[in-house]
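Chemist: just need the structure, nothing else, for what follows:
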Amino acid sequence: MNIKTYLSNQKAVVERALEQYMLVADGPFAAHFEAMRYSLFAGGKRLRPILCLAAGQAVSGETDNSENLLPIACALECIHTYSLIHDDLPAMDDDDLRRGKATNHVLYGEAGAILAGDGLLTYAFDLLSNERLGNLDAARRLKIINIIARAAGPEGMVGGQALDIASENTSYPFEVLQTIHRNKTGALITGSIQAGAIASHCSEDELRQLTAYGDNVGLAFQIIDDLLDATATTEELGKTAGSDEERGKATYPAYFGIEKTRSLARQAVDRALESLTGFDNQAEPLRALARYIYTRGN
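Modeler: Modelled structure (predicted):
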């Protein structure tokens, strides 16, 4: 399949859904909603929502299951965007550029950016728990909410971010580096895939295989992110290049060097592809996405 066409088409689907579900900058909270919308619609690959949709297709065989999947996909993008807003804050990574545009706090101030992130995170769970959105039974909806909350929380993304900051400019064992990557980035990617699969009525065996896929794709994504930070330009990335080294962050290139890092990313992608052997052609988007993650340039 043509992965560029697939990504473009699926991104358009997600963008339309975000416009449908997102709060409009109007009324007494207009300035707050505007700050939320600024970062949510500032570009991006929409990879987590697309992985959610692709996992649903791998299970159901349906290319359009928007009633159940799109509210979940949009919630995932809200959570991801909140994490980027907070990650860019002066107290965190202190970045002024994201996706080639000014970061949220540059335009709306630190307090405005913190609240925009808070708003997106909590609104995500409004979308996930709203019984008027989708046709999910209560048990399935609750399971999806729990999976995403754990993926985004203190034993997932937030925990990984905390460990990432604590490890700056320190001598860390490889196990710490692995834990950072599997949680800071990998947890929400795996959760996106699990949520799409559960919403599409997957079996336990399918969930196990897709979880293995997500774990390895998430690891590969962050390894490649480390690699790009060390090798690409600011213009190519749309954010400040070389910031990981400058801040003394725990990264694969710092630990293994460039070529070994590239090899480890390839191995993670190969493991992800191997985990899909029980699926037929309906999982081809997931296979193509794994290969794309390895070859992406930003």
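Chemist: please count neighbours and contacts with C-alpha atoms only from this point.
Modeler: Noted.
Chemist: work out for me the element the most centrally placed residue in the chain sits within.
Modeler: Among the residues of the chain, the one closest to the centroid is residue 48, at 4.5 Å (C-alpha atoms, centre = their mean). Using DSSP states H and E, residue 48 falls within helix 47-60.
Chemist: and that helix, what other elements does it pack with?
Modeler: helix 3-21, helix 66-87, helix 186-199, helix 284-295 (3 or more C-alpha pairs under 8 Å, 6 or more residues apart in numbering; DSSP states H and E).
Chemist: the residue nearest to the centre of the chain and residue 78: what is the separation?
Modeler: Distance, residue 48 to residue 78, by C-alpha to C-alpha, to the nearest Å: 10 Å.
Chemist: separation between residue 43 and residue 156?
Modeler: Going from residue 43 to residue 156 by C-alpha to C-alpha gives 24 Å.
Chemist: out of these two, which sits in the busier spot?
Modeler: Neighbours per residue (other C-alpha atoms under 10 Å) separate residue 43 from residue 156, with residue 156 holding more: 23 against 13.
Chemist: not counting its neighbours along the chain, what's nearest the more buried one?
Modeler: Using C-alpha to C-alpha, 6 or more residues apart in numbering and skipping residues adjacent in sequence, the residue nearest residue 156 is residue 183, 4.7 Å away.
Chemist: buried ones in the helix or strand containing that neighbour?
Modeler: Using DSSP H and E, residue 183 falls within helix 174-184. Residues of helix 174-184 classed as buried by neighbour count (16 or more other C-alpha atoms under 10 Å): 177, 178, 179, 180, 181, 182, 183, 184.
Chemist: one more, so I can put them side by side:
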Amino acid sequence: MVENKTEPGPDAKIQNEQVRSMEDVLKEYLPEESSFQETVLKAMNYSVLSGGKRIRPQMMEQAYRLFGGSGKEIEPFLAAIEMIHSYSLVHDDLPAMDNDTLRRGRPTTWTVYGEAMGILAGDGLLTYAFETCTKAFAMTEHPDRVGNAIRILAQKAGISGMVGGQTVDVELTGKPVSEEQLDFIYRLKTSALLEASLMIGAVLAGAEEEQVDRMEKVASDIGLAFQIQDDILDVTSTEEELGKPIGSDERNQKTTYVSLHGLSAAKAEVKRLSERAIKTLETLPGDSTFFRTFIRKLESRSH
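Modeler: Sure, this is the predicted structure:
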């Protein structure tokens, strides 16, 4: 990969500071690599600390700030959402799933530690995420909010959310997929964790139920737009830009929004969903600049 030696501008410097801060939070809550199970702990930490945009924890934190949150009880959830996202990627890369050997420009977890350890690392991250969440009970005067946040995380990560979407995705690989089925897969497989991020941030800050529902709708549209943009990049980007193999959807005989509707329609749908998310944000209190900026960048991202 060619090194970019251009001096970063103010926005990039601010973003880098945010990423470093998020990395510190993640490192604080990751398990120590010791004892007889050291190998799986190393595989877990390798998976989480292998880079990435940290979109979900950043969005969770910003949702928390949007509704006036200022405590530390958000931190265990920031770490937990990234652990769950990382576990899903570890399992996605396995030979039985997408059989990918490159993720974020580095060898995938299973290629480094073996397939069996890749499975166990994913299992470990999922369960450790919920163990981590429970630490928030000791950091707040509102334990009911923490309990509600854990419920949301479990629902969005499980059979009614991400796992449910992945199940349908696997079952329909290589088979004709309708627009309704594809929308179902995308909203559960991709949008669900983004929904959890925004909802948990709002819940922990004490947002009203209707406001939490609106944040869920914002995240749903962002997640769907994000996944369609991924489909676009899978056919228009390069391995160097994306940090993972391109053309994997076609290789794995997966129906995508691009293969179903074409490139132009896919780009138009990303635009439509983005505009709808911004309109919903306008009905909420607080400064939503972060989310509006993120949505605009989403429309033009190249990796």
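Chemist: TM-score them against each other, please.
Modeler: Overlay of the two chains. TM-score (TM-score structural alignment, normalised by the length of the first structure): 0.95; 295 aligned residues with a C-alpha RMSD of 1.7 Å.
Chemist: quick one: the helices and strands packed on helix 47-60 of the first structure as TSV, columns for mean neighbour count too.
Modeler: Listed next are these as TSV, based on neighbours: other C-alpha atoms under 10 Å:
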stretch	mean neighbour count
helix 3-21	15
helix 66-87	24
helix 186-199	28
helix 284-295	20
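Chemist: using a markdown table, please lay out those together with distance to residue 127 of the first structure.
Modeler: Shown next, in a markdown table, are these (distance: least, C-alpha to C-alpha, whole Å):
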| stretch | distance to residue 127 of the first structure |
| --- | --- |
| helix 3-21 | 8 |
| helix 66-87 | 6 |
| helix 186-199 | 13 |
| helix 284-295 | 25 |
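Chemist: so who does the counterpart of residue 211 of the second structure in the first structure touch?
Modeler: When the first structure is aligned by TM-score structural alignment, residue 211 of the second structure is paired with residue 206. Contact partners of residue 206 of the first structure, counting by C-alpha atoms under 8 Å, 6 or more residues apart in numbering, are residue 59.
Chemist: so which strand or helix has residue 206 of the first structure?
Modeler: Going by DSSP H and E, residue 206 of the first structure is in helix 204-231.
Chemist: mean per-residue distance, that helix to the second structure?
Modeler: Mean deviation of helix 204-231 of the first structure relative to the second structure after superposition (mean C-alpha distance after the TM-score superposition for the first structure): 1.1 Å.
Chemist: OK, contacts around residue 54 of the first structure?
Modeler: With C-alpha under 8 Å, 6+ apart, residue 54 of the first structure has these contacts: 193, 196, 283, 285, 286.
Chemist: trace it over to the second structure, please.
Modeler: Under the alignment by TM-score structural alignment, residue 54 of the first structure pairs with residue 62 in the second structure.
Chemist: from residue 129 of the second structure, how far off is its match?
Modeler: Residue 62 of the second structure is 20 Å from residue 129 of the second structure, where distance means C-alpha to C-alpha.
Chemist: next one: residue 246 of the second structure
Modeler: For residue 246 of the second structure relative to residue 129 of the second structure (C-alpha to C-alpha), the value is 30 Å.
Chemist: of those two, who's got more company?
Modeler: Taking other C-alpha under 10 Å, residue 246 of the second structure and residue 129 do not tie; residue 129 has more neighbours (23 against 19).
Chemist: counterpart of the more buried one over in the first structure?
Modeler: Matched by TM-score structural alignment, residue 129 of the second structure corresponds to residue 124 in the first structure.
Chemist: would you agree that match falls within a helix?
Modeler: Yes - under DSSP: H, G, I helix; E, B strand; the rest coil, residue 124 of the first structure falls within a helix.
Chemist: list the contacts of the nearest residue to it once chain neighbours are set aside.
Modeler: Distances taken as C-alpha to C-alpha, 6+ apart put residue 75 closest to residue 124 of the first structure, at 4.2 Å, once the chain neighbours are dropped. Residues near residue 75 of the first structure by C-alpha under 8 Å, 6+ apart: 123, 124, 125, 127, 128.
Chemist: swap the cut-off to 7 Å and go again
Modeler: Listed by C-alpha atoms under 7 Å, 6 or more residues apart in numbering, the contact partners of residue 75 of the first structure are 124, 125, 127, 128.
Chemist: doesn't residue 146 make contact with the last one?
Modeler: Okay, so that is residue 128 of the first structure. No - using C-alpha atoms under 7 Å, residue 128 of the first structure makes no contact with residue 146, being 10.2 Å away.
Chemist: ok, back up a step: got the angle for the helix holding residue 206 of the first structure vs helix 47-60?
Modeler: Here the directions of helix 204-231 of the first structure and helix 47-60 differ by 150 degrees (axes from the mean of the first three to the mean of the last three C-alpha atoms, to 10 degrees).
Chemist: before we move on, back to that, show me which of residue 128 and residue 146 of the first structure is the more surrounded one.
Modeler: Counted by other C-alpha under 10 Å, residue 128 of the first structure and residue 146 do not tie: residue 128 has more neighbours, with 21 against 14.
Chemist: so which strand or helix has the more buried one?
Modeler: Here residue 128 of the first structure is assigned to helix 104-129, by DSSP H and E.
Chemist: relative to the whole chain's centre, how far out is that helix?
Modeler: 16 Å (C-alpha atoms, centre = their mean, to the nearest Å).
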